[in-house]
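> Build me a structure from this.
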Amino acid sequence: MRHFVTALTALTLATPATPALAQTPAAPSEAVKLDTKRIDAMLAKMVADGRAAGVSALVWKDGREVHFAARGNADREANRPFARDTLVQIWSMTKPVTGVALMQLWEQGKFRLDDPLARYLPDFATMLVQDGTDAAGKPLWRPASRPITIRDVLRHTAGFAYGDGPSAAHKAFAAADPLNPQNDLAEFGRRLAKVPLLSEPGTEWHYSVAVDVQALLVERLSGMNFADYVQKHIFDPLKMRESAWHQPMDRLPRLAATYVKTDGNLTRQPDEATRRMNFPGTILTMGGAGIVAPIDDYMRFARMLLNGGELDGTRILKPATIRLMATDQLDPAIKEREWLMGKIEGGFGFDFAVRTARPSGPERNRGAVGEFFWDGAATTLFWVDPANDMAVVFFVQTVPFDGTLHTDIRKAVYGADYLGPKGD
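The predicted structure is shown next:
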């Protein structure tokens, strides 16, 4: 778990280390010209150049599936191909699922966005922030100037950490070990509430355990176990038949192995590390990670978002709630945003990054203004593009996070020169 949290805090989007496929230059266009051969070639290249053992991509556009492709192996040692029914660790692509669960309860009037978190989780009533150091260099602490709100928790402005790091608050987080797999969500919350914040609530964007706090809120507000709530109110209604945190052992042969890239070579991560959150022996159900799913299941979730909260006659959220979640919620005064701006020209909504401007240069991720998305520590990615009536899911199991794969799959879908419609 510590390895996972450390990896998350280090996520960045790098300039591609390998060139994109050669293409005939085209004039920037607002309309997507989907080229399935271009997508297939890019997936094959990802495997051939050693950035992934196996990959798959699924594209839904204009109300229908327009392309699925897979290349390489889910288990290289067993020569098992990456396939449509391959199960993968989606890591932080769990976060939007948790956000949808919490916003269902918001629609029911269970809380207001600007309510203090402590109204529902009293352990968070008095949070500390650092106030310099004493003569011996030890940190001094003072109460935060305002309470954490639920809005802060939804947009990563609460000030929580996500593992060890350079500050005294980071060190306190590591010592408290709230994400220990043997903690349940209640114990996670008790430990986290004793950890000082990295910054005053509402002042900085720090990717954090905030979504695990959202999961704890779902438990408190619904009176249900978090995983059971998601099963009943999201997975079952959407017919996401194999998505789960805690998987039955008979599905184990279909789980993709995770490969660690070191010095240009991929080596298999020990299986116990890949499986530790999903099979017997783990107690913690994280809101921020842990779902294992096949690509078709996750596309059903993405299609629901694309369709304004409804799929096949089943409504999960109201259209206005989806728009709220997919709208940039960061005040312009919030300048500290860690690595977020390396991913996109835009900001952050509720558990989604949100594009508010066109790509600013040829090395930037292609996409259309209005898209919203998130990714995972093993480099999985999905995005919803309302301007083009399109959703894309990209599965891979490469660590550490490799942003070049995201840059390239987007170029393959959109074309290297795509800019999309102009923003405001």
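
> contacts, neighbours, all on C-alpha from now
Noted.

> now the helices: where do they sit in the stretch 201-350 of the chain?
Secondary structure of the stretch 201-350 of the chain by DSSP state H, counting those that start in this stretch: the helices cover 210-222, 226-230, 271-275, 295-306, 319-325.

> next one: the stretch 51-200 of the chain
Secondary structure of the stretch 51-200 of the chain (DSSP H, counting those that start in this stretch): helices at 94-107, 150-155, 168-176, 185-192.

> which of these is buried the deepest?
Among the helices of the stretch 51-200 of the chain, helix 150-155 has the highest mean neighbour count (mean count of other C-alpha atoms under 10 Å), at a mean of 25.

> Who are the packing partners of that one?
Contact analysis of helix 150-155 by 3 or more C-alpha pairs under 8 Å, 6 or more residues apart in numbering; DSSP states H and E lists helix 210-222 as its packing neighbours.

> And this one, please, so the two structures can be compared:
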Amino acid sequence: MPDPGYRTLDTGRLGRIAGWMQSYVDRRRYAGSSVLVSQGGHEVFFHTAGQRSIENQLPFTRDTLVRIYSMTKPVTSLAVMMLAERGLFHLDAPVSTFLPSFSDMQALVPGASAIDQTEPAPSPTLHQLLTHTAGLSYPFNPGVLARAMEEQDLLFKPGQGALADMADKVAALPLAFQPGSRWEYSVSIDILGRVVEVVSGRTLAQFFQDEIFAPLGMTETGFSVPQGAGDRFASLYTPLAGDAMALNDAHSGGDTLRLFDEAGNSPFETASMYSGGGGLVSSIDDYRRFAEMLRRGGAVDGHRLIGPATLDFMMRNHLPGDIASMGPQSFAEQPMDGMGFGLGGAVVLDPARARTPGSIGDFSWGGMASTFFWLDRVNDLTVVFFTQLSPSSAYPSRSELKALIHGALCG
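Next comes the predicted model:
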């Protein structure tokens, strides 16, 4: 056998993943889950465990559909860069060029204790939006702006109406800080989804379908559960006693798998909001096709979405240092020490400082329901993990899965 140029996976050691997945089900941490591992474009491991619906006793299967939440962000970021690659804008352009409601911005003064303690601020740039340095926030973050967003329910939920209207509501609030001065996980990618609509002249759903999903053969990915999916859509569970997204008021309840959003009665089945930051539903094979396109430099099966040089640019660290060095106060889907941020996902700068086995340059992101994917271009790996438990900070499953897979790199 010729040397493939990377470490290959020991199938016996990969088999440990199945026991790990089952242990999460047995301890009532996750109702069910699936893992799909590919190396060099070839599937080397797949396993499912548990149930997609405890109440209806339905198994978590390969064709189970899940809410991928923030794993939508890499898709939207790719859409932005596809348009930038066509010369339709540059990344230093202020977002107000496309969304006038972001003109005449204000930012909270340092140490502000009230939403009206502000000073003038420039309109954030597209690059700042892509890298979460724009000064926006999320309702579940700590801070003055987050509280104001929570009061107005500015979370881009699937049933919250038109994207344009929600973007204008975000623009009416001050920024949490001067653009470029800090990193804070935010609705910035939702705002970029609206930019995609304005520039392309299509809804975000239509742009995704025409330019990304159809070329990649992603037939089961969209802002609503696909027609004819039947009961394959998983229910969402939480260990919290209250709202599964209310991290500022997070307290555990008696049931570690409390039903929060039931398949058959979910807003994701008839979404009106096209949330570029967290709105997509997908299957594990569909998302693998997206991840494989990234690993292969922008093309799959003869369909090129983006140039390899542009994709390399996206997967570089776009921050001055790691995320931790930029003073974040927010929730994030990844560790912050030893992790940089590219355009659409985190980039491993130092696995030791991140305290998780990995390769320098690993590109990854996850979603609030504990889903996760990463690319390891050193070892030619793509990994997709699906489950449905919110919040994703409940258990350290992502770092455990990375350790399991790195422990299998023996060849």
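
> before we move on, the earlier item: let's have the helices of the stretch 201-350 of structure 1 in a markdown table, adding distance to Gly288 of structure 1 and mean neighbour count.
Formatted as a markdown table, the helices of the stretch 201-350 of structure 1 follow (distance: least, C-alpha to C-alpha, whole Å; neighbours: other C-alpha atoms under 10 Å):
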| stretch | distance to Gly288 of structure 1 | mean neighbour count |
| --- | --- | --- |
| helix 210-222 | 5 | 23 |
| helix 226-230 | 12 | 19 |
| helix 271-275 | 16 | 15 |
| helix 295-306 | 16 | 23 |
| helix 319-325 | 16 | 16 |
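
> Dump these to a markdown table, plus distance to His406 of structure 1.
Compiled in a markdown table, those are given as follows (distance: least, C-alpha to C-alpha, whole Å):
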| stretch | distance to His406 of structure 1 |
| --- | --- |
| helix 210-222 | 23 |
| helix 226-230 | 28 |
| helix 271-275 | 22 |
| helix 295-306 | 16 |
| helix 319-325 | 22 |
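
> and of these, who's closest to Ile283 of structure 1?
Taking C-alpha to C-alpha, helix 226-230 is the member of the helices of the stretch 201-350 of structure 1 nearest to Ile283 of structure 1, at 11.3 Å.

> related to what we said a few turns ago, quick one: closest of the helices of the stretch 51-200 of structure 1 to Leu238 of structure 1.
Evaluated with C-alpha to C-alpha, the helices of the stretch 51-200 of structure 1 place helix 94-107 nearest to Leu238 of structure 1, the distance being 11.7 Å.

> equivalent range in structure 2 for the closest one?
Mapping helix 94-107 of structure 1 onto structure 2 (TM-score structural alignment) gives residues 72-85.

> The longest strand seen in structure 1 corresponds to what range in structure 2?
When secondary structure is assigned using DSSP state E, the longest strand within structure 1 turns out to be strand 64-75. Here strand 64-75 of structure 1 aligns to structure 2 at residues 42-53, judged by TM-score structural alignment.

> residues in contact with the matching stretch?
Judged by C-alpha atoms under 8 Å, 6 or more residues apart in numbering, the contacts made with stretch 42-53 of structure 2 from elsewhere in the structure are 11, 14, 18, 21-22, 25, 30-38, 57-62, 64, 232-235, 263.

> what do you get if the cut-off is 6 Å, keeping everything else the same?
The set of residues that contact stretch 42-53 of structure 2 without belonging to it, under C-alpha atoms under 6 Å, 6 or more residues apart in numbering, is 22, 25, 31-38, 58-60, 234-235.

> Average offset of that stretch relative to structure 1?
For stretch 42-53 of structure 2, the mean deviation from structure 1 after alignment is 0.9 Å (mean C-alpha distance after the TM-score superposition for structure 1).

> Which positions in that stretch come out as buried?
The neighbour-count criterion (16 or more other C-alpha atoms under 10 Å) identifies Phe45, Phe46, His47, Thr48, Ala49, Gly50, Gln51, Arg52, Ser53 as the buried residues of stretch 42-53 of structure 2.

> quick one on the thing from earlier: of all the helices of the stretch 51-200 of structure 1, which lies closest to Ala293 of structure 1?
Taking C-alpha to C-alpha as the criterion, Ala293 of structure 1 comes closest to helix 94-107 out of these, the separation being 10.0 Å.

> Give me the angle between that closest one and helix 210-222.
Between helix 94-107 of structure 1 and helix 210-222, the angle formed by their directions is 30 degrees, by axes from the mean of the first three to the mean of the last three C-alpha atoms, to 10 degrees.

> mean offset of helix 94-107 of structure 1 relative to structure 2 (after superposition)
For helix 94-107 of structure 1, the mean deviation from structure 2 after alignment is 0.6 Å (mean C-alpha distance after the TM-score superposition for structure 1).

> So which residues make contact with that helix?
Contacts to helix 94-107 of structure 1, defined as C-alpha under 6 Å, 6+ apart, come from residues Val218, Gly287, Gly288, Ala289, Ile291, Asp351.

> again, but for stretch 195-211 of structure 1
For stretch 195-211 of structure 1, the external contacting residues (C-alpha under 6 Å, 6+ apart) are 128-129, 144, 148, 153, 156-162, 169, 172-173, 287-288, 334, 336-337.

> and what of stretch 296-314 of structure 2?
Stretch 296-314 of structure 2 is contacted from outside by Met82, Met293, Gly342, Leu343, using C-alpha under 6 Å, 6+ apart.
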